[in-house]
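Student: I'll drop the sequence and a predicted model, then ask my questions.
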Amino acid sequence: MSAWMNATTLLHGGCAALYAALTVLIFTQARLSRTGTLLAGACIVTAGWAAAAAMASHAPFGLIAGILDLLRPAAWCVFILHLYRRAVKSGRQRGQAFMMMGMVAVLVASVMLLLGRVSPGGAVSLWSIWVVGRLGFAVCNVLLIENLYLNTPEDARWHINLPCVALGALSVYDIALSGDTLLFRQISPALYDGRALATAIVAPLLAIAAARNKPDWDVNIHVSRTAVFHSATLVVSGIFLLGLVAAGEAFRYIGADWGGVAEVSLIFAGIVTIAVLLTSRSARSHLRILLVDHFFSHRYDYRREWMRCIATLSAPDAYVALHTRVIRALAEIADSPGGVLFLRERDEAAFQWVGSWNMPAAVAPVMDDHPLIAAFRDGDWIVETAPVVPDLSGAWLAVPLNHGGHLTGFVLVAPPRAAFKLDREVFDLLRIVGRQVATYVAEQRATEVLLQTRQLHEYGKRFAFVAHDIKNVSSQLSLLLSNAETHLENPEFQRDMLATIRASVQKIGALIKRLQAPESQISQAVIMPGQRLEAIVANCRRLRGAAVELEQDGRTAGVAMAPPAFDAVVTHLLDNAIEAMREAQAGEPVRIALRHEARRALIDIADNGPGMTPEFIRDELFRPFRTSKPDGSGIGAFQARELLREAGGDLLVTSRPGGGTTMRLLLPLVEAPAPQAATATA
C-alpha cells in the first residue's frame, strides 16, 4: 500500500507541476482571448486535481480530489465546445444540438442509475454519482471531439489535430477507467495512476497546439523548436531501442543457445546506429522537416534565423572569409551544404566567381545576357536553376544579391540535405537575407576601395615629397654649377664640389628608396639634433653664402626621426627663411635656436622677412599645391609638418605682416637631456 501511495504521489505531483507550468506560461506570455482563458482554466482545474490526488491520503484533499476529478472533464468539455464554435462555421454546426441532447440523456441515465443504487435506508450513493458523472462527461467529450473533427474543413484540420488527439485520448482513458470501476466496484490502482501519466503525456501536445494556433487563439506560448527537435530525437531513439530489446527477447525465447548473444549484439548495433544518425546532418534535417511540417505553423523561427545570419556575417575574417560567410548565411536557411558566389562591379559586363563553400569553383563567368540574369527580374526573384539554367550543374537555387536597386551578384545554392517543398515563406526569407548579405558585400567593397584610395594617397604624398626634395637637390646643384664658373680652379672649392655632389647622389638614392618603400618601412633612428643642425648650417653657408646663426642651450638629447627626413624639414624651412630675408632686403642673419625641455626639443627658425597674415597661415600655408612663389610646388610646408608629425612632433608658426616669421619644430626626446660643459654657437 505504501508503494502504491508513493507512486500515486509522484505521478500526480509531476502531472500537477507540468500543468501548473503550462498555466503560468499562458498567463505570463499572452494577452488572453476567451479561448485562451478557457484553456488556462482547464489547465488550472487539471493541475488542482492532480495536486489534490497526490495528497489524497491527507484530509480533506481526498474529498477535494474527488470534486476536481468531476470538474476536470467538465472544464475540458467547455473548452472543446467553445473551440468547436470557433473552428466550425455556423452553417455546419448541425451536430451541436445533438450533443446537447446527448448530454441531457447522459444526465438522465445517471439519475436512473443512481436510483437503482439507492440503499434500503434511502441513502444515495455519492460514489455512484461521481463515477457516472465522470463517465458521462467523458462520453460527451468523445462525441463532441468527433463532431468537431468531422465538421471542420480538411484544409483547416491541421489546426485542431493535436487538441483532438490529446483530449480524445484522455476522454477514452476516462471511459475505460470509469467502466472498469463500475464493473468491478472498485478503482484499479494501475489505471488510476496511469491516468496521471497519460494526462502528463498529452500536455506537450496541448502546448504545441496552442503555440501554432496563436493567431486564432491569441495565446502566445513559445515552444522551442530546439526543445521539440531534441525531444522528438529522444523519443525516436527510445522507441528504436525498445524495439531492439523486444527483438532481443524474442531471439532469447526462440533460441536459448544464442539468444543472449543476439540480444547484446542487437543493442550494441542499435546504439551505434543511433549515434551515426544523431551525427548525420542529413538524418537530422529529415527529422527537423518532419517536425516543422506537422507541429509548427511557420517553417522558420525568425528570431533564431536572423541572429544566426548576423552572427555568420559578422564573424571575424581571421576565421572565415566574407565570401564563405555570405554563402553560408544563405545556404543554411535552405538547409543546403554548399554554394557558389558570383559578383560584379558596376562597369563589368559579367558576373565573376569569387568564392565557393563545399562546391567546386566556377571557371566561366556569367554574362549579362545569361537566362539566369533575366529570371532574377531585377534582383527580386528567387530562381530554381534546374528548369531555367541547366548548364549550372549542381545548383538548386539562385538567390540574387540586390543592393540599392542594382543586382550586384548572386549565390548558387546546392540541393538541401533533406528535400522539402519550396513556398512563399522560404522565398521571402531568402530574399530578405539576400538583401542583407548584399549590404555586407557592398560594405566590404567600399572598405577595400577606401583602403586602395588611401594607399594611392600615401603613394602620391610620398611622390610629391620626393619631387620637392629632388627640386631642392637640383637647386643646390644649379647653384654649385654657377659658382664653378668662377671658382673652379680653387682647390678648396673643388673639394667642396666633390663633397656636395657625393651628398647629392646619396640623397637622391635615399629619395628613390623612400619612393619605393612604404612609409611604415622607413627606418627611424635616434639622432642628435644639435649635430645635424651644425652640418646643415655649415652646408648652407658654404653653398649659398647665407648668414645663419645657430644657438644651442648646451644640452644634448636624442630624437627619433629618420636623418633624411630631419634634414629635409630643416633645409626647407631654412631656405624659406633665407628667401624671406632676401625678399625684405634685411641685413640680419637667419637665427636657429635649439632648446631642450623636460620631454621635447624645440627648434626655432626665425627671420625678419615680410611675414604672413593669420588668414594665410590658416588657409594657404599647409594646403598642398598652394603657393605664392612663381617656381614653388606648394608642398614644402605641408611635407615638413607631416614628417614631424610622423615622428611624434609638430610644426608651429608665429608670424605677422612686416614682423618676420618663426617656425618652431617640436620633437619628443627619447632620453633625458644631459648637461654639456660649454655652449656651442655657430
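Tutor: All right, it came through fine. Predicted model only: the values in this text are computed from it and were never measured.
Student: drop to CA atoms for contacts and neighbour counts, all remaining ones
Tutor: Will do.
Student: for residue 22, pull up the helix or strand it's in.
Tutor: helix 2-28 (DSSP states H and E).
Student: got a list of what the closest residue to residue 18 other than its chain neighbours touches?
Tutor: In this structure, residue 18 finds its nearest non-sequential neighbour in residue 200, 6.9 Å apart by Cα to Cα, 6 or more residues apart in numbering. Residues near residue 200 by Cα atoms under 8 Å, 6 or more residues apart in numbering: 14, 15, 18, 19.
Student: this is the comparison structure:
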Amino acid sequence: MTSIAVYSYSVAAAAFLLLGVLLLALWRGGAHVTSVTAACALTALWAGAVAWDASHGPALSAWTEALEIVRNGAWSAVLLLMLGNYRDPGSFLGLRRPVLLGIATYLLLLLGNLVLQFDLMYKTSAGLVPNVMVRVCMAVLGMLLVEQVYRNKTVQERWMVKFACLGIGAMFGYDFYMYTHAMLFHEMSPEVWDARGLVNALAVPLIGTAVKRSKSMTTPLALSRRVMFHSAALLGSAIYLLAMGSAGYYLRFFGGDWGTLMQVVFLCGALLLLAGVLFSGAFRAWLKVFISKHFYSYGYDYREEWMRFTRTLSEHGPNLGERAIEAVAALVESPGGVLWQRRANDVYEPVACWQARARQSEPAGSNFCRFLENTQWVIDLHEYRALPEKYGDLVLPDWLAAFPRAWVVVPLILHGKLFGFVVLQDSRSTVALNWEVFDLLEIAGSQAASYLALQDAANDLMVARQFESFNRMSTFVVHDLKNLVSQLSLMNANAEKHRDNPEFQRDMLDTVTHSIQKMKMMLQKLSRNDAPVKPLPLTVDRVVRQAIALKDAFEPRPVLRVENGGLQVLADNERLERVLGHLIQNAIEATPKSGRVTISVRRDSGSAVVEIADTGSGMSEEFIRERLFKPFESTKPAGMGIGLFESREYINELGGKLELASAPAAGTTFTVSLPLYSEEARSVGQAA
C-alpha cells in the first residue's frame, strides 16, 4: 500500500469518529442513534487500523480484515433496524430466523478470517478468490438492505432516510465495485483501494443529515411480499452467479488446454439453468410459500391478493368463469380447475374450465351439494381421503373421485345458498391448508359468486329487454290492427245501406286494399330479418291526403286546407301516415257529427307545419300534463293508450315537435312541425 492510503483512511477514521461524538452529544434522543453510533465507532476503528497497516507495510493484518467484517455487519444491522420487521417473540433471542442466520454467517466469516488469515491485497493465487467472493456477497447484501429500506418507506419517510440510504449505499456500492474489479483482474487495484477511505468519508455528512431528520424513523413497517420475493430472487441469483463464476474460474485454472473451453461451456450451462429456474412456475410458487412461512406471521399480503383477485375478475371481456377459476386458484398456486354453476333444472353443470377438463353434472339435491350449502366448508380432498370422519356424512360423487389431481373444492355461496363450486387441482408447490387459507378461499368464493351472479343478471336483463322491445313493437302493431278493424267494421255496418252505391263500392275496395297492404307491412316488421327502413323525401300534403282518405267513412269528414303545397320532409311514408292518421282519428272521435275537423298544411320558417284542429270536447291542463302522453293510459273503452305516445316519439325522432292547445268544451289543436327536406338533411339521414 502507498502513503496515499494512510491519509485516505485517516480522514475516514477522523470523520466517523467526529460523527460518533456528535451523535452522542447532540442527537442522543434520536431514533437508532445507538446503533448508528456503534457503527460509526467500528468504522472509525477499522479505518484507523487500515491506516496503521498502510504505514507499516503492504499487507493487512488478520485483525484489520476482521474489523472490516464487523464494520459491514454493523451497517447491515443499522439497515435492518431501519427496516423493522426483524422481531419474533417465539424464536431464539426474539429475532427472526433470517436475522439469526445473518448473525451466524457474520460470526463464521469473522472466525474464518482470523483462522485462515487471508491477504486481500497481493495474494494472487487461488486463495484470493474465495475471500473476495465473501466480500462481494456482503456488499450485495448491504445494497439489497438499502433498497429495501428506501422502497418500504412512505413518501414522507423517504425524506428522512434518503441521505442515510445514499451514504450507506455508497459504502457498500464502492466495496462491490472494488471487489468485483479484483475478481476480474485477479488482484486488488492499489488506486481503487487507496480511494476507498475518502469515499467512505464522503458518506459521513449524508448519514449525519439523515440522523438529524430521523425523529420518526421508528415507524414500524411491514415488508412487502412482492418486494421480498423479487429481492430474494435477486439475492439468490447473485449468489448463484458468484458460485458459478468461482467454479468456472477453477475449471479454467485446473483445466489446462481445455480450461477456457470448459469454463465457457460451464458458464453458459449455468446461465441456462438459472433462466429455467427463474421462469419455472413451480419454483416461483415454492419461493412465495417459503417467504410467507418463514418471514411473516400471516401467509398472505391481503392488500396485494385482493387487488389481484379483483383485477382478474374485473377484466373487460368474456370468459368470466375462467377468470374466476384463475383468481381463486392463484390464492393456493393451483395450476387449473373447473367451475360448476346451478342451472334452471336444479343441476350443477360445468360451465367453465381453466387448464382442466370435466363434463359431469351434479344434482342440486345430492349429498355433496347439500353438504356444501349447509356447512359452507372448503373441502380438502386429501384430508377427506385420510380422515373421512372429519367431514361427517359427506359422500363424494364418483366423478369427483375420478377427477385428475383433484385437491380442493371451494363453494361459491351467495345469499346463504350454494351458487356453484370450484374444483382445483394440486398446487405447484406444497401449500399447507390451515384456517387462514380456508377463510380466504371461502370469502374469495363468495366474491366470485357475486360477480358471476351479476353477469347472469345482466344476461337475463338483456334477454328481457329484447322481449320488451318485441312486445312494444307488438303493442304498436295491435294498436294499428285495432284502427284497421274499426274502419272495416264501420264499412261493414254501412254496407247494407250503401251496397248498391258505386262510389261506396270503390271506397270499400280502396279501404280493404289499403288495410291488406298495411297488415303485410306490419307482418314484415315483426320479422327479425327485416332490414330497417331508410327515410325518404315525402311530400307532406300528399301524405296528409292519404291519411284523410282512410277516414272518409267517418263523420265529421276532415276538411283539408293546403296553404303551401309541395313541402317535403325526410321520413318513412308508412310511419308518418300512421302518426298523422292517428291524430286525425282522435280529432274525429272527440268531435260530434255536427262539429268540424280542419287540417291545414303550411310553411313556417324552415319547417313544414301540419295543424289538426277540432271543435270537440277538449282537455284540461291536468289531463294533458299527467295522462295524455303516458303509454297504456286511455279514456276510450277499447283504447290502448299508445297512439299519442308513438306519435310524439316518432316526431321527435325526425327532429320535429308536437304541440297542442286545448281547453274543456273549446276543442283541441295539434300542431306537428317537421324540418323541411334538404340535401344536407338527406345525407345526415342516410349516415344514421
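Tutor: Sure thing, it's come through. Please read all numbers here as calculations on a predicted model, not as lab measurements.
Student: could you list the buried residues of the helix or strand just after the helix holding residue 22 of the first structure?
Tutor: Counting by DSSP H and E, the next helix or strand C-terminal to helix 2-28 of the first structure is helix 34-54. With burial defined by 16 or more other Cα atoms under 10 Å, the residues of helix 34-54 of the first structure counted as buried are 35-54.
Student: contacts for helix 34-54 of the first structure next, please.
Tutor: 8-13, 15-20, 22-23, 26-27, 61-62, 64-65, 68-69, 71-72, 75-76, 78-79, 82-83, 196, 217-219.
Student: please pick the buried ones from those residues.
Tutor: By neighbour count, with 16+ other Cα under 10 Å, the contacts of helix 34-54 of the first structure hold 8-9, 11-13, 15-20, 22-23, 26-27, 61, 64-65, 68-69, 71-72, 75-76, 79, 83, 196, 217-219 as buried.
Student: now do the strands in the stretch 251-400 of the first structure.
Tutor: With DSSP state E, counting those that start in this stretch, the ranges of strands along the stretch 251-400 of the first structure come out as 339-343, 350-357, 366-367, 383-384, 397-403.
Student: of all the ones you listed, which one is nearest residue 89 of the first structure?
Tutor: Ranking these by proximity to residue 89 of the first structure (Cα to Cα) places strand 383-384 first, at 39.2 Å.
Student: quick one: the closest one to the second structure mean distance?
Tutor: Its matched residues in the second structure lie on average 1.7 Å from strand 383-384 of the first structure after superposition (mean Cα distance after the TM-score superposition for the first structure).
Student: can you tell me what part of the second structure that strand aligns to?
Tutor: Counting by TM-score structural alignment, strand 383-384 of the first structure lines up with residues 379-380 of the second structure.
Student: what does the matching stretch contact?
Tutor: With Cα under 8 Å, 6+ apart, stretch 379-380 of the second structure has contacts from 407, 408, 409, 410, 433.
Student: among those, the buried ones, what's the PyMOL command?
Tutor: To isolate the buried members of the contacts of stretch 379-380 of the second structure in PyMOL, using 16+ other Cα under 10 Å:
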select buried, resi 407+408+409+410
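Student: residue 549 of the second structure: which of the contacts of stretch 379-380 of the second structure is nearest?
Tutor: Among the contacts of stretch 379-380 of the second structure, residue 410 lies closest to residue 549 of the second structure (Cα to Cα), at 71.2 Å.
Student: map residue 131 of the first structure onto the second structure.
Tutor: Counting by TM-score structural alignment, residue 131 of the first structure has no partner.
Student: tell me where the second structure has strands.
Tutor: Per DSSP state E, the second structure carries strands over the ranges 337-342, 347-354, 362-363, 379-380, 406-414, 417-425, 536-539, 559-562, 568-571, 597-604, 607-614, 657-662, 668-675.
Student: quick one: closest of the ones you listed to residue 550 of the second structure.
Tutor: With Cα to Cα as the yardstick, what comes closest out of these is strand 559-562 (13.2 Å).
Student: what residues of the closest one count as buried?
Tutor: With the criterion 16+ other Cα under 10 Å, strand 559-562 of the second structure contains buried residues residue 560.
Student: superpose on the first structure and give me the mean offset of it.
Tutor: Looks like 3.7 Å for strand 559-562 of the second structure (mean Cα distance after the TM-score superposition for the first structure).
Student: for that strand, packing partners?
Tutor: Under the contact definition 3 or more Cα pairs under 8 Å, 6 or more residues apart in numbering; DSSP states H and E, strand 559-562 of the second structure sits against strand 597-604.
Student: from residue 173 of the first structure, how far off is the residue nearest to residue 18 of the first structure?
Tutor: Using Cα to Cα, to the nearest Å, residue 200 of the first structure is found at 13 Å from residue 173 of the first structure.
Student: same question for residue 646 of the first structure.
Tutor: From residue 646 of the first structure to residue 173 of the first structure the distance is 86 Å (Cα to Cα).
Student: re the thing from before, could I get the contacts of residue 200 of the first structure in TSV, plus columns for distance to residue 87 of the first structure?
Tutor: Formatted as TSV, the contacts of residue 200 of the first structure follow (distance: Cα to Cα, whole Å):
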residue	distance to residue 87 of the first structure
14	32
15	29
18	27
19	24
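Student: among those residues, which one sits closest to residue 565 of the first structure?
Tutor: Checking those against residue 565 of the first structure by Cα to Cα gives residue 18 as the nearest, at 79.0 Å.
Student: counterpart of residue 610 of the first structure over in the second structure?
Tutor: By TM-score structural alignment, residue 610 of the first structure lines up with residue 617.
Student: its match touches residue 665, doesn't it?
Tutor: Yes - look at residue 617 of the second structure against residue 665 with Cα atoms under 8 Å: they come within range, at 4.5 Å.
Student: tell me which of the two has more neighbours.
Tutor: residue 617 (17 against 12; other Cα atoms under 10 Å).
Student: quick one: contacts for the more buried one?
Tutor: Listed by Cα under 8 Å, 6+ apart, the contact partners of residue 617 of the second structure are 590, 591, 664, 665, 666, 667, 668.
Student: ok, the closest residue to residue 266 of the first structure other than its chain neighbours to residue 268 of the first structure distance?
Tutor: Counting by Cα to Cα, 6+ apart, residue 244 is the residue found nearest to residue 266 of the first structure once chain neighbours are left out, at 6.2 Å. Going from residue 244 of the first structure to residue 268 of the first structure by Cα to Cα gives 10 Å.
Student: who has more neighbours out of those two?
Tutor: Higher neighbour count among residue 244 of the first structure and residue 268: residue 244, with 21 against 14, using other Cα under 10 Å.
Student: does that one touch residue 267 like I think?
Tutor: Yes - counting by Cα under 8 Å, residue 244 of the first structure touches residue 267, with 6.1 Å between them.
Student: can you list residues touching both of the two?
Tutor: If you check residue 244 of the first structure and residue 267 against Cα under 8 Å, 6+ apart, no residue is contacted by both.
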